[in-house]
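Chemist: For reference, the sequence and a predicted model appear below.
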Amino acid sequence: MKQRFVYFATVLCSILFLFFGNRAASSGMPEFQGIYQDHCVMARVEGILSRQSAAQEIDGVFYGRGTNILFAAEILNGEERGQLVTGIQNVDPESPSQLRDVKKGDRVILTYNPVEGAAITWMLGEYVRTDALAVFGLAFAAVLILFGRRKGVNTLLSLGFTCLAIFVVFIPAILSGKNIYGWSVAVCVFVIVMTLLIVEGANQKCLCAAIGCFCGLAVSGALTLLCDHFLQLTGMVDENSMYLKYLIEEDPIDLKAIIFAAILVGAMGAIMDVAMSLASALRELHEKAPECSAAVLFHSGMTIGRDMMGTMANTLVLAYIGSSLSLTLLLMAYSRSVIALLNREMIVVEILQSLVGSSGILLTIPLTSLVCAVVYSHAKGTADGKAPEPLPAQPAAHEDMPL
């Protein structure tokens, strides 16, 4: 009954945090206008009308290249829903990001592009990819529930709250000019507490994992601030940083704080994984061998943690390299000096993310092991509050029993 109350209270508090957090984070956010404000609709291709050469002859010289595909499409959403319109796709064989030719039945994104003197105002923008993503997402959810059962459902719920915290609280707070350091810490604390309480419940295991997470997160944040001072970072990592810098000219976004938040959020998942796995393993050891002392539990945690440390550090490094693989390839191909390459802020930040995340994991292991050793060794019952079942009694030896 107590666990059920904690579960529903956590869900209710999470909803309240998202609601009021969004209102506080969104206050004062300016209206952003840009190229992504174009009028776009979803449509289904009903048929191909014609294929025409895109080249035009002017004074005996041909301008343009490729082929224009005209197609009929039915709009599926918005005010124009149900209307049959004519769309155009320009197929340029030399374009590096050319979409495949449209065909009947395709679901596409059409962009309204009225050009003076042009008969066709709808252009092919993208293919609708969210349908396939939804199928993959449902398959993932089904496998997770099938394998994890109730904990699988709780994992999906915590994942949903985590995504909402990032997209409806954290990002609006940045765009509205709030203090990025404070909001990043607040969101990370919320995600840790919410995830552990929903997935694990209020017990000793959850307490130990939470303390380990907070310690590891504090270490990661402190190291990031320290390295920021010594590495003399500007936050201008790439061209996206430049666009972000001038997004709000009156009150520019702090790019160094963006690096801090990115490192903290990126390390949080790995730190939480290590702390929870270690707390769970030591809890299981304590239940199977309740006579283990605090010293034995601590040394066991350190032994388990060393094995986890190597794989989790590799996970962080490979994740950061994989997310920026194209950029890394370009830099390696066009850089003549290895020293200059390694000192570029873009590369420095990637290395810093890996080092800080790995350092957070490294210090989470002994801290979580120590907390688990103290809490479990002084606990009289199991994580659910029940006393451990006694081992089955062995038959007493009798004097006339054969040896």
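Modeler: In hand now; what should we look at?

Chemist: all contacts plus neighbour counts: C-alpha atoms, from now on.
Modeler: Will do.

Chemist: Is it correct that I253 is in contact with L244?
Modeler: Yes: in this structure I253 lies within contact range of L244 using CA atoms under 8 Å: 6.9 Å.

Chemist: higher neighbour count, these two?
Modeler: Each of I253 and L244 has its neighbours counted (other CA atoms under 10 Å); I253 has more, 22 against 16.

Chemist: check contacts around the more buried one.
Modeler: Residues in contact with I253 (CA atoms under 8 Å, 6 or more residues apart in numbering) are I174, L175, G177, L244, K245, Y246, L247.

Chemist: In helices, which of the residues you listed fall?
Modeler: Among the contacts of I253, the members found in helices (DSSP state H) are I174, L175, L244, K245.

Chemist: Was I right to think the first one contacts G182?
Modeler: No: here I174 does not reach G182: they are 10.6 Å apart, not a contact under CA under 8 Å.

Chemist: When those two are compared, which one has more neighbours?
Modeler: I174 (21 against 11).

Chemist: Can you tell me how far that one is from G28?
Modeler: 11 Å (CA to CA, to the nearest Å).

Chemist: cool, and G78?
Modeler: G78 is 29 Å from G28, by CA to CA.

Chemist: go on, C227?
Modeler: C227 is 32 Å from G28, by CA to CA.

Chemist: Same question for E200.
Modeler: 37 Å.

Chemist: Neighbour count: the two, which is higher?
Modeler: E200 (20 against 14).

Chemist: Tell me who's in contact with the more buried one.
Modeler: C206.

Chemist: quick one: the helices in this protein?
Modeler: 2-26, 130-148, 150-164, 171-175, 180-199, 204-231, 239-245, 255-288, 294-323, 325-334, 338-342, 345-377.

Chemist: Who are the packing partners of the second one?
Modeler: In terms of contact count using 3 or more CA pairs under 8 Å, 6 or more residues apart in numbering; DSSP states H and E, helix 130-148 is assigned the packing partners helix 150-164.

Chemist: just checking, what packs against the helix it packs on?
Modeler: Looks like helix 150-164 contacts helix 130-148, helix 180-199 (3+ CA pairs under 8 Å, 6+ apart).

Chemist: okay if I get these as TSV plus distance to E46?
Modeler: Formatted as TSV, those follow (distance: least, CA to CA, whole Å):
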stretch	distance to E46
helix 130-148	18
helix 180-199	46
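
Chemist: okay, those, which one's buried deepest?
Modeler: helix 180-199 (a mean of 20; mean count of other CA atoms under 10 Å).

Chemist: got the contact list for that helix?
Modeler: 6-7, 10-11, 14, 151, 154-155, 157-159, 161-162, 165-166, 169-170, 173-174, 206, 209-210, 213-214, 254, 257-258, 260-261, 264-265, 268, 272.

Chemist: Against that first model, consider the following:
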Amino acid sequence: MNRRDISDDDTGPIRRVTDTPSDRSPGTSRSPRRTPPPEGTRRPRPPAQRPRPAEPGRRRAAEPKPEPEPVGHGHSHGHGPAAPASRRVRLLLMWLLIPLAVATVAGMVFLYPWGKDPAKSVFPQGTPVNATVTGTITGPCLAEGQVQVGEPPPDAKPCLTSELTMTDGPASGKPLKLTLPIEPSTPRFAAGDEVVLSYNGGDVANPASFQIVDFQRGTPLLLLAGLFALAVIVLGRWQGVAALIALGLSFLVLALFVLPSILAGESPLLVAIAGAGAIMFVALYLTHGLSARTSVAVLGTLVSLVLIGVLSAIFSAAASLTGLDDSTSQLIGSLGHGIDARGLLLAGVVIGALGVLDDVTVTQTSAVWELRRANPALGWRELYGAGLRIGRDHVGSAVNTLVMAYAGAALPVLLYTSLSGVGLGSILGAENIAQEIVRTLAGSVGIVAAVPVTTVLAALIASREPQESL
């Protein structure tokens, strides 16, 4: 039968049949399949291998000997890990700063004029009224109803007649004419200017009841303040918001505590110290957070403020500074009672130097902490040396900032004194100029001292902080 004659119809579908052992070609072998041992039986363990004999010329590696188990001691108390250095550091800072904070609060409570009426000027002060200038006319100085006949005298000074419309007060909406002699110190008013009038309480129909005092500056000042706040928030974000809140609280301390207490007759220097302490705690902790770094900056600021106060007191007494400049004399005359003028001078020195000191101490503390974070192996001596090198660059600009700030504030005094025509020594020895010199130099010495003092405190504390808490 031919192979082609067989079909699937005769035999069915052809399936592949595996080879049996008898069908294997000679010379081939196949390992038998291992069957698992029956359940409940244990597999035989392979025979232990004997160590091979060492080859000649080679040494066998010494087998490690088992270490003896440590012998425990009999008492039952446990030895836990030592407390981290940061905890001890924070406890030390708390013991140093909490008494200072309590003393600051106690000083504010003791010095505040509880139950006393707010101080008022003994001279009658007019009620401020807003008005708008609608027109101005320059001509001879004539009272209402007078007419100029002929030419005015050659030495006659012209006057500026301003037509105004009051926008609030007892005569709101009514027109008013006021005449002012044109002097070098007279402000130049023009149509559209918004001004402030002083109303003495007399007849509103009488122009003599009103007097032009100043311009209205509320709108531009608010715009500038908004621009300042926007710049701080854009750059500082949430920390900028905290800085603005701290700034507002600082103004509240000045307006609600420092000014009323000094006007009530309390010691200006003690009031300034208590107020500066409150501003320091609020501004630094609110802006930079509760941390060891901020606490070091607070300590450095406090030490420098004490130094500034001591130097100012010593040298103001040595230079026989009375503090009785023009503005202070006018203040004493308005109060009707005496005030410690020299203490007021020292209070201005302390409060004026506080802002620059905050900048220096915070910068130095942050620099030392960042150095420690970058290289945890640095000891306190290395941290102090590196931080001091950074501080030398900063102190020059800080001192220059303070000097220029005081020089700018005293520029009219400097110009007025230079007109006297006397020598430089006499100019520098004048009361007004000598006050600014003592104020500037005492503050500058405090700023210079703040750098090494804050740096050494920061180095000692940062070197004891664990790396994970930096």
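Modeler: Thanks, I have it. Predicted model only: the values in this text are computed from it and were never measured.

Chemist: Tell me the counterpart of T11 of structure 2 in structure 1.
Modeler: Correspondence of T11 of structure 2 to structure 1, assessed by TM-score structural alignment: none assigned.

Chemist: T11 of structure 2: neighbour count?
Modeler: Neighbour tally, T11 of structure 2, other CA under 10 Å: 8.

Chemist: need the contact list for M166 of structure 2.
Modeler: Per CA under 8 Å, 6+ apart, neighbours of M166 of structure 2: V129, N130, A131, T132, S172, G173, K174, P175, L176.

Chemist: Report the separation between it and T138 of structure 2.
Modeler: M166 of structure 2 is 21 Å from T138 of structure 2, by CA to CA.

Chemist: Q232 is in contact with K256 of structure 1, correct?
Modeler: No: the pair K256 of structure 1 / Q232 is not scored as a contact, 9.9 Å apart, by CA under 8 Å.

Chemist: Neighbour count for these two, which is higher?
Modeler: Per other CA under 10 Å, whichever of K256 of structure 1 and Q232 has more neighbours is K256, with 19 against 10.

Chemist: Buried subset of the contacts of I253 of structure 1 as a PyMOL selection?
Modeler: Those of those that count as buried under 16 or more other CA atoms under 10 Å are selected in PyMOL with:
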select buried, resi 174+175+177+244+245+247
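
Chemist: out of the contacts of I253 of structure 1, who's nearest R100 of structure 1?
Modeler: L244 (32.1 Å; CA to CA).

Chemist: buried set for the strand ranked longest in structure 2?
Modeler: Using DSSP state E, we find that the single longest strand of structure 2 is strand 127-140. Within strand 127-140 of structure 2, the residues that count as buried by 16+ other CA under 10 Å are P128, V129, N130, A131, T132, V133, T134, G135, T136, G139, P140.

Chemist: quick check, nearest of those to V403 of structure 2?
Modeler: P128 (36.3 Å).

Chemist: contacting residues around the residue mapped onto the closest one from structure 1?
Modeler: Under the alignment (TM-score structural alignment), P128 of structure 2 pairs with C40 of structure 1. The contact partners of C40 of structure 1, taken as CA under 8 Å, 6+ apart, are I109, L110, T111, Y112.

Chemist: and these as a markdown table, adding distance to T67 of structure 1 and neighbour count?
Modeler: Supplementary listing: the contacts of C40 of structure 1 in a markdown table, determined by distance: CA to CA, whole Å; neighbours: other CA atoms under 10 Å:
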| residue | distance to T67 of structure 1 | neighbour count |
| --- | --- | --- |
| I109 | 19 | 21 |
| L110 | 18 | 25 |
| T111 | 19 | 18 |
| Y112 | 20 | 17 |
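
Chemist: Could you find which two of the residues you listed are furthest from each other?
Modeler: Once CA to CA is applied, the contacts of C40 of structure 1 give I109 and Y112 as the farthest pair, at 10.0 Å.

Chemist: TSV for the contacts of M166 of structure 2, including distance to A276 of structure 2?
Modeler: Formatted as TSV, those follow (distance: CA to CA, whole Å):
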residue	distance to A276 of structure 2
V129	35
N130	36
A131	39
T132	41
S172	43
G173	46
K174	47
P175	48
L176	47
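
Chemist: Between which two of those is the distance greatest?
Modeler: Top of the distance list for the contacts of M166 of structure 2 (CA to CA): V129 and P175, 13.2 Å.

Chemist: hmm, back to that, just the closest of the ones in helices among the contacts of I253 of structure 1 to T130 of structure 1, please.
Modeler: Closest to T130 of structure 1, out of all of these and judged by CA to CA, is L175, at 25.5 Å.

Chemist: Mind telling me what the closest one corresponds to in structure 2?
Modeler: L175 of structure 1 maps onto L263 in structure 2, by TM-score structural alignment.

Chemist: again with L124 of structure 1
Modeler: Per TM-score structural alignment, L124 of structure 1 is aligned with I212.

Chemist: isn't its match right up against L197?
Modeler: Yes: counting by CA under 8 Å, I212 of structure 2 does reach L197; the two are 4.5 Å apart.

Chemist: circling back: tell me the one of the contacts of M166 of structure 2 nearest P152 of structure 2?
Modeler: L176 (25.5 Å).

Chemist: what residue of structure 1 matches up with that closest one?
Modeler: In structure 1, L176 of structure 2 lands on G87 (TM-score structural alignment).

Chemist: can you tell me how far the closest residue to its match other than its chain neighbours sits from C213 of structure 1?
Modeler: Leaving out its chain neighbours, the residue that sits closest to G87 of structure 1 by CA to CA, 6 or more residues apart in numbering is W122, at 4.8 Å. As judged by CA to CA, W122 of structure 1 and C213 of structure 1 stand 51 Å apart.

Chemist: Over to L207 of structure 1?
Modeler: For L207 of structure 1, the distance to C213 of structure 1 - CA to CA - is 10 Å.

Chemist: Neighbour count for those two, which is higher?
Modeler: C213 (31 against 21).

Chemist: how near is that one to T162 of structure 1?
Modeler: Taken as CA to CA, the span from C213 of structure 1 to T162 of structure 1 is 16 Å.

Chemist: Give the burial count for whatever residue of structure 1 lines up with L402 of structure 2, as a bare number.
Modeler: By TM-score structural alignment, L402 of structure 2 lines up with L316 in structure 1. Per other CA under 10 Å, the neighbour tally for L316 of structure 1 reads 21.
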